[in-house]
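Colleague: Give me coordinates for this.
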Amino acid sequence: MRLLTVWLVSLLLGACVKPADRDPSPQSAPVMGADGKSADEENPGDDWETPDALPARLSGDPRPAGKNDLVIAPGTRLPVTVVHIVDADTVTVETKETPPRTFKLRLAGINAPECHKERRRTARGKMSASCRSDDEAHGHASYLHLKKLLDGKAVTLTCKTVRGSSICEQDRYRRLLATLWDGAVDVNRKLLEDGMAMAFTKYPHDDRAAYCEAELAARAARRGLWALAKDVPGVLSLMSQKTRAWYRKHDELCKAALQEAKRAASEAAKRAASEAVKRAAPPANPPTKGN
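Modeller: I've put the predicted structure just below:
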């Protein structure tokens, strides 16, 4: 009888405990962001934005374009207007079509220092985010630099495309991986030249050699974030552990990319010289009659 009484008391006490007071399993109580979505993964820029699980159609395989995709014909640049700057490597653009479409872009091949953000409206009245202060050193200054360069400006866009198609590739946060062009100026590269970002060697990029070259020049001249300390380790000490982790192999990867670019340029020069010699050579004598 005593055991039965203890069991009943325990059962009643357990029923009185609120669900939030119980020990949840990892699956039943994920960490939640301000928008009510899971916030377990790396923040892309807006503090309340979280990644969606990418469906198979975004895996890199050829596929039909969807309504949320951007398609750019090979060898062309798409005219857009920059309507919002989130931070120094994330912006929102609007297309020129009617009605216009809005896309968030992750500037490909670079990584700018992170900043703390606050909710702000875009030029089109939609809620987004913008830098308000440093998270990593120089994060807010880099944001202000890009804002001065591009905010409200008409530019053109190229993007990394899904394999076998003209569909712009997206990252896990649904941002297009893109390069912005202000006339003939590669804005992504200019941020590196100005010392506002680092060449992002964590992932492959077609212009890695050129971007590494731009960053190394800024480092040597101590422009932008590279003036924060007397040497590169000193600058990295002002960045997050995550940045320091991917940057460990940065110089090695840049060196390899620059060497490969040099080799490719040398081979191209040899081929061009060989073709020039062939074009300059006199035509072979035609065979004479009777031979």
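Colleague: CA only for contacts and neighbour counts going forward, please
Modeller: Fine.
Colleague: all helices for the stretch 1-150 of the chain, in order.
Modeller: 2-16, 139-150 (DSSP state H, counting those that start in this stretch).
Colleague: What is the first one packed up against?
Modeller: Secondary-structure packing of helix 2-16 (3 or more CA pairs under 8 Å, 6 or more residues apart in numbering; DSSP states H and E): no helix or strand packs against it.
Colleague: winner for burial among the helices of the stretch 1-150 of the chain?
Modeller: Most buried of those by mean neighbour count (mean count of other CA atoms under 10 Å) is helix 139-150; its value is a mean of 20.
Colleague: what's in contact with it?
Modeller: The contact list for helix 139-150 (CA atoms under 8 Å, 6 or more residues apart in numbering) reads 82, 85-88, 112-115, 131-134, 191, 196-197.
Colleague: Equivalent analysis for stretch 177-189, please.
Modeller: 105-110, 154-160, 168-171, 210-211, 214.
Colleague: Just the buried ones from the contacts of helix 139-150?
Modeller: Among these, those scoring as buried are 82, 85-88, 112-115, 131-134, 191, 196-197 (criterion: 16 or more other CA atoms under 10 Å).
Colleague: hey, which helix is longest across this structure?
Modeller: Taking DSSP state H as the criterion, the chain has its longest helix at helix 250-280.
Colleague: Also this sequence, please, to line up against the first:
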Amino acid sequence: MMRALRMVREGVLVIALFSLLLLIVAKLDRSQEVEISGPFHAIDGDTLAAGDERLRLTGLDAPELDQTCEDSGGAAWDCGRDARQLLARLVRQSAATCHGRGRDRYRRLLVTCRAGAGSINAELVRRGMAVAAGQFEQEQAAARGERQGIWAGEFDAPRDWRASRGLMDSPDTFSALLDWSKRLVGWP
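Modeller: The predicted structure is shown next:
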């Protein structure tokens, strides 16, 4: 009797795991790359809006909209607002498009944007209006060496600036798992 119950339990577990695998494969098939063309609206230095869609530029972290930095003389300047203005100018260029797949925890589409042959993401870092975050290390080294943008003076890394103001919410493990599960099956 115990052996039969164990076999049934193991069979149910195998079926459940196989079903989960099928759901994952189905979800991956639906997450094909999306292309979005403007018009775009710059929300901040690394986030765009295109209609109702929010887009998060990948590979960089720009100063927050209300963040200030110091220039080479120690004077404060609105680096967050300047980062947004630069992003707005770059996406206004003709034929700016963004490509992406996947979403962050705020449900923004994760994208790489281009204007012509150039990467807008890389250009923000190259001009010193964002720090590299997993990509664009060479562009950051060039901006830093040339003392471009935020590298001209002193600044808090955007992540540190957010953390010092309590703006980095860390969902508990259960909430993070629940959000991941919802995204997996396509629930809003």
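Colleague: follow-up on the earlier one: start and end residues in the second structure for the longest helix of the first structure, please.
Modeller: The aligned range for helix 250-280 of the first structure in the second structure is empty, by TM-score structural alignment.
Colleague: what comes up buried for that helix?
Modeller: Neighbour-count burial for helix 250-280 of the first structure [16+ other CA under 10 Å]: 250, 253-254, 257-258, 261.
Colleague: closest to Ala227 of the first structure among the residues you listed?
Modeller: His250 (18.8 Å; CA to CA).
Colleague: need the contact list for the closest residue to that closest one other than its chain neighbours.
Modeller: Computed as CA to CA, 6 or more residues apart in numbering, the closest residue to His250 of the first structure that is not its neighbour in sequence is Thr201, at 5.8 Å. Contact analysis of Thr201 of the first structure by CA under 8 Å, 6+ apart lists 109, 208, 246-247, 250, 253-254.
Colleague: hang on, the earlier thing: against which helices or strands is the longest helix of the first structure packed?
Modeller: Helix 250-280 of the first structure is packed against helix 208-221, with contacts defined by 3+ CA pairs under 8 Å, 6+ apart.
Colleague: Okay, buried residues for the helix it packs on please.
Modeller: In helix 208-221 of the first structure, counting by 16+ other CA under 10 Å, buried: 208-219.
Colleague: Could you find the counterpart of Ala178 of the first structure in the second structure?
Modeller: Aligned partner of Ala178 of the first structure by TM-score structural alignment: Val111.
Colleague: re earlier: what is the orientation angle of the longest helix of the first structure with helix 208-221?
Modeller: 120 degrees (axes from the mean of the first three to the mean of the last three CA atoms, to 10 degrees).
Colleague: Quick check: the farthest pair among the buried ones among the contacts of helix 139-150 of the first structure?
Modeller: Every pair of these checked by CA to CA; the farthest is Val82 and Asp134, at 22.8 Å.
Colleague: Against Leu238 of the first structure, how distant is Gln170 of the first structure?
Modeller: 30 Å (CA to CA, to the nearest Å).
Colleague: Looking at these two, which is more packed in?
Modeller: Gln170 (24 against 18; other CA atoms under 10 Å).
Colleague: All set, thanks.
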